[in-house]
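Student: Please work out how this folds:
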Amino acid sequence: MSDLSTVVEKPVDDLHTGWTGRVVGYVAILILVNVMVDSVLASPTFVLPELSKAFHTSQFAWIGSSAMLAGAMWAPLLGKSADINGKRKVLIVTLLVACLGGLVCLVAPNLGVFVAGRVLQGAAVAALFLTVALIRDICAPKFAMVVTGIVTCGSAVFGIVTPFVLEFALGIFGWRVVFVVSAAFAALATVFVRVVLPETRDRSPGRVDVTGALVLGAGLAGVLVYISLGQVFGWLGVVPLLVLVTGLAALNFWLFVLSRTPEPVIDIRGISVALGLGLLVVVMGTGAYQSMLQLFSLLIEVSPDDGLGYGIAAPAALGLLFGIPSIGIVLGGILAGAFATRIGPAWTLAAGVVTGVAATLIMLVAGAANLPLAVVSSFMLSLTAGSLLTSGFNLASILAPPERQGTVSSMVMVMVAIGSVTMNFIGSAILGANRITVDGETVNSSFGVHAYIAVAGAVFVLATVPTVFLVRRMRGHVVTGAPVSHI
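Tutor: Presented below is the predicted three-dimensional model:
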């Protein structure tokens, strides 16, 4: 079936086509849900040293990605369940599981229990794509694109003040306050979603292939865990290789056996070329962005006066590099949503990729040792992040029927998780392989830092290839009514 089509259809009467008090209330609640997601994924990174001491481990950095790893495992199951049982109902279950995970982390007596809590918190990752799927049930297609940009990126506004608030709270209550906050946000969001949001209008008949979802999730988690553990325990270590082999075996079993059942958790045979290209752009673009974000946190710890060829440490560096980008994410998401109604999400996705290429080029040329240029690059990358996330969800939403929004949106979230985890640890491996000793201290080399940036930039450049094909394939696709299924 062709991916090029124009549909003119009168929107369903009960879909909102503009801003009303009720829509503003819905959007506020969905943003609250995504603030909870941010508290699960980002806030623990502020207390990694404290967590390392509390659980007596020196290999704790990978725990920062544990919830995202678990999110990749949760997403297919929850996406399919949402299409069949109702998006609001599944979102409530997701929020309750994330709340339980926060409480488990809060009282965890040892590392094993803490990791189990983070796995439960990983369900919060599904909450993000479920908010997008709900938007399609509430708003008409064109208006939904604008609302998607606001909901997916609006929570970044809280990222401006979060570091300062957490710094104050940590000084008083310690690291456990992070999980008190995430559990409280999850509980509060559960109440508002249950009381205010309407139930799903579109559902698909069928059953949830729980076995297939678990096998697929286990396979994804196994491969991603290997990527995250390989640098710590050795790429050829017994445990990492065992995890990798198990993950690959699970993926192959799902691909050649379980995906061919009448109702697979994800029907990969029915994914259109356009959606496949969009998912490829998302996995590459978000991965490159996340790896650059990780690098900024390393650069602000090094002074340019050390003569290493990189370093942007300064009194205001933390706020400039992590506060201003929060504004950029919001702006990028809102602009992508607004322009998508005129030119289509494929073009806004392309704009995000091009911006990412330019931002990494600035860092490669001089930004690694120049704070003002690094701030410019960071802001541009935040625009990229907002644009990619919003455009990815918008593209998926117009290429799927209403009753498949949960499943297709979950694919986008899986791509985000895979890209983020993979590129973060590839970047860490590059730095680890190029460390040098200066005055008796082991530090990252200038070559390693610039190779790190070059790899991220190369991934952005590679992402332009599927982007070009996507734009050409979507040429002439106009969203003027109900979405058209290409799945």
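Student: From now on I want contacts and neighbour counts done on CA atoms only, so please keep to that.
Tutor: Noted.
Student: list the contacts for Val479?
Tutor: Shown in contact with Val479 (C-alpha atoms under 8 Å, 6 or more residues apart in numbering): 6-8, 141-142, 341, 344, 398.
Student: The protein: strands as residue ranges?
Tutor: Under the criterion DSSP state E, the chain contains strands at 6-7, 435-438, 441-444, 478-479.
Student: Highest mean neighbour count out of the ones you listed?
Tutor: Mean neighbour count (mean count of other C-alpha atoms under 10 Å) peaks for strand 478-479 among the strands of the chain, with a mean of 21.
Student: what's the neighbour count on Leu381?
Tutor: Neighbour count of Leu381, defined by other C-alpha atoms under 10 Å: 30.
Student: So which residue is dead centre in the protein?
Tutor: Centroid-nearest residue in the chain: Val416, 4.4 Å away (criterion: C-alpha atoms, centre = their mean).
Student: Isn't it up against Tyr289?
Tutor: No - look at Val416 against Tyr289 with C-alpha atoms under 8 Å: they stay out of range, at 10.5 Å.
Student: ok, back up a step: can I get the strands of the chain in CSV including distance to Ser428?
Tutor: Converted to CSV, the strands of the chain look like this (distance: least, C-alpha to C-alpha, whole Å):
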stretch, distance to Ser428
strand 6-7, 45
strand 435-438, 11
strand 441-444, 10
strand 478-479, 42
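Student: nearest to Val365, of these?
Tutor: Set against Val365 and scored by C-alpha to C-alpha, those come closest in strand 441-444, at 17.9 Å.
Student: re the thing from before, which stretch among the strands of the chain comes nearest Glu50?
Tutor: Evaluated with C-alpha to C-alpha, those place strand 441-444 nearest to Glu50, the distance being 22.3 Å.
Student: Please list the residues outside that closest one that contact it.
Tutor: With C-alpha under 8 Å, 6+ apart as the test, strand 441-444 has contacts from 431-432, 434-437.
Student: To compare against the first, here's the next sequence to fold:
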Amino acid sequence: MRRTRRTRQTGGLPGPSKTRSAPLVPVLAFAGITVAVMQTLLVPVIKDLPVLLGTAPADATWVMTAALLAGAVATPIMGRLGDLYGKRRMLLASLAVMVAGSLVCASTDDLVVMVTGRALQGFAMGAIPLGIGIMRDELPRERLGSAMGLMSSSIGVGGGLALPAAALVAQHADWHALFLGSAGLGLLAMALTYAFVPEPPLRAPGSFDVVGALGLSLGLVLLLLPLTKGGDWGWSSATTLGLLAASVVTLVLWGLFELRVPAPLVDLRTTARREVLLTNLASIMVGVAFYAVSLVLPQLLQLPASTGYGLGQSMVVAGLCVAPLGLTMMFVAPLYARISARHGPKATLMLGMLVIAVGYGAGLGLLSAAWQTVLIAVVLGAGIGLAYSSLPALIIGAVDPSETGAANGLNTLMRSIGTSVSSAVIGMVLADTSVTTGSVQTPSMEGFRISFLIATGAVLIGLVLAAFLPARRPPAHPVLLASGADARPSPPPVLRAPAESAGRTVRHDGSPSTGP
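Tutor: The predicted model follows:
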């Protein structure tokens, strides 16, 4: 096997040693968990937001919507900026924006200011694809699988762990303390990143596509806004339908523009490859399945027992019952690495989705006691963890190293679209099947079960999509660096980067080539 040398632009030295890269994985995972906490930070106080902010319930939902929209916009943009100007640099910038947003929220009771701060917090979601890209560039092959799995799962880990912690803080302190805590986590993540995460030398050719970024941002806002607010506006209202139509037109025009520029924000030709396209579509289905359990179990646990099916638990206990979802996702990362090393990420993705389907299927009959919800959370956490861990490996195996950040940013965006669709559909189901308890409308057991069936259907669609992914077995032997240390898996054939129009390609080691 031909030996390859991976060198840094600054000194021509081999890649990092195992000793130097040892703290990199926990530091990046902590950064990912920190930004993911923003998704569920306010869940324990969401019903009180109208009173806390002195506004109408429909307006208070903008506090959650702003973070979602900003996160969706940030993931592909920050990924591309990382490919161009440095992933570590953009990771630190993402965390700094999150800290600023947290401090803004901690200092206000005004709705507009709060929404602004929440948008800044949500913008930090771009840190997760940046972390995956750094791992690809810096880690030896034997550590890459489990590391990427942990980083990819940090979305669920942070969300799951934040629920009980935020509930505990909200019950015993002023709610602004939630934002002070998130600012502290962000500062700690920045300090650890600055100290222990190196700046990978690989850079993508070209410049930042400003017009493409603005077009994608507009299209995503026009798409996600009616998905998140359609329940308030009415799904057949002129506003909802008009925004959805405008999103389709905007995204089509954006796609046509991206196909014509030499250095696009998103390389749609790469995205159209079967492996990338099917992986992104399957990611939407996994996102739908992941968010369903987050919507159903906390409500079921906190409904009063007088309803006949509610479990009557406190906010803190409900959070603790759901927390195993995130913990299990974190603990299956090493298991994913072993399964994927033997059978490939496609098999691991399919196994994960099968486990999710089993978890939701069993959940249809296991909703009558708190311990049963814990069991459901554990099974679903294992399945979602395996599925989420497989996604970056599938994407990375299909794109050029110089496109890692942007490609994983787009994949993270697909998961966000899945959670948005899940929120809209399941929210509508729970509203339409609600029952009157006294003078209050509460979700019904029928609605919870229908929600589980929807999640099961989504993951089965994802399973079919995954079955059509090309089978790729990992290499039998590692590629050797000049020093003899293990490196990453053998790269795919040379893929054309955005600089193709300039008559060159970029190889796996980052060196330009004028050959075919």
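Student: which stretches of the stretch 101-250 of the first structure form helices?
Tutor: With helices called from DSSP state H, counting those that start in this stretch, the stretch 101-250 of the first structure shows them at 111-121, 123-138, 141-154, 162-173, 177-196, 210-233, 238-256.
Student: With respect to Phe322 of the first structure, which of those helices lies nearest?
Tutor: Closest approach to Phe322 of the first structure among the helices of the stretch 101-250 of the first structure (C-alpha to C-alpha): helix 162-173, 8.9 Å.
Student: Pull out the buried positions in the closest one.
Tutor: 162-163, 166 (16 or more other C-alpha atoms under 10 Å).
Student: Equivalent analysis for stretch 447-466 of the second structure, please.
Tutor: 447-463, 465-466.
Student: ok, now stretch 226-237 of the first structure?
Tutor: Buried residues in stretch 226-237 of the first structure (16+ other C-alpha under 10 Å): 226-232, 235.
Student: Then stretch 362-375 of the first structure?
Tutor: Neighbour-count burial for stretch 362-375 of the first structure, counted by 16+ other C-alpha under 10 Å, picks out 362-364, 367-371, 373-375.
Student: Off-centre distance for that stretch?
Tutor: 25 Å (C-alpha atoms, centre = their mean, to the nearest Å).
Student: Burial check on Ala471 of the second structure, number of neighbours?
Tutor: 13.
Student: What is the equivalent residue in the first structure for it?
Tutor: Aligned counterpart of Ala471 of the second structure in the first structure: Met474 (TM-score structural alignment).
Student: what do you get for Lys346 of the second structure?
Tutor: Match for Lys346 of the second structure (TM-score structural alignment): Ala346.
Student: For burial, what's the neighbour tally of its match?
Tutor: Ala346 of the first structure has 27 neighbouring residues, counting by other C-alpha under 10 Å.
Student: do you know how far it is from Arg473 of the first structure?
Tutor: Ala346 of the first structure sits 9 Å away from Arg473 of the first structure, taking C-alpha to C-alpha, to the nearest Å as the criterion.
Student: Verify the contact between Leu394 of the second structure and Lys346 for me.
Tutor: Yes - in this structure Leu394 of the second structure lies within contact range of Lys346 using C-alpha under 8 Å: 7.3 Å.
Student: Just send the buried residues of stretch 362-375 of the first structure back as JSON lines, with distance to Leu214 of the first structure too.
Tutor: Below are these laid out as JSON lines (distance: C-alpha to C-alpha, whole Å):
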{"residue": "Ile362", "distance to Leu214 of the first structure": "43"}
{"residue": "Met363", "distance to Leu214 of the first structure": "41"}
{"residue": "Leu364", "distance to Leu214 of the first structure": "41"}
{"residue": "Gly367", "distance to Leu214 of the first structure": "43"}
{"residue": "Ala368", "distance to Leu214 of the first structure": "42"}
{"residue": "Ala369", "distance to Leu214 of the first structure": "46"}
{"residue": "Asn370", "distance to Leu214 of the first structure": "47"}
{"residue": "Leu371", "distance to Leu214 of the first structure": "45"}
{"residue": "Leu373", "distance to Leu214 of the first structure": "45"}
{"residue": "Ala374", "distance to Leu214 of the first structure": "42"}
{"residue": "Val375", "distance to Leu214 of the first structure": "42"}
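Student: Looking at those, which are in helices?
Tutor: Within those, residues falling in helices by DSSP state H are 362-364, 371, 373-375.
Student: Against the second structure, what's the mean shift for stretch 407-415 of the first structure, could you check?
Tutor: Superposed on the second structure, stretch 407-415 of the first structure shows a mean distance to its aligned partners of 0.9 Å (mean C-alpha distance after the TM-score superposition for the first structure).
Student: residue contacts, the closest residue to Ile268 of the first structure other than its chain neighbours?
Tutor: In this structure, Ile268 of the first structure finds its nearest non-sequential neighbour in Ser259, 7.5 Å apart by C-alpha to C-alpha, 6 or more residues apart in numbering. By C-alpha under 8 Å, 6+ apart, the contact list for Ser259 of the first structure reads 212, 265-268.
Student: of all these, which comes closest to Ala82 of the first structure?
Tutor: Using C-alpha to C-alpha, Val265 comes nearest to Ala82 of the first structure of these, at 11.4 Å.
Student: I'd guessed the closest one sits against Gly212; true?
Tutor: Yes - using C-alpha under 8 Å, Val265 of the first structure is in contact with Gly212, at 6.3 Å.
Student: ok, and for stretch 200-209 of the second structure, which residues are buried?
Tutor: Quick answer for stretch 200-209 of the second structure (16+ other C-alpha under 10 Å): 200-205, 207-209.
Student: Including distance to Phe30 of the second structure, could those residues go into CSV?
Tutor: Listed next are these as CSV, based on distance: C-alpha to C-alpha, whole Å:
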residue, distance to Phe30 of the second structure
Pro200, 19
Pro201, 23
Leu202, 24
Arg203, 25
Ala204, 26
Pro205, 30
Ser207, 30
Phe208, 28
Asp209, 30
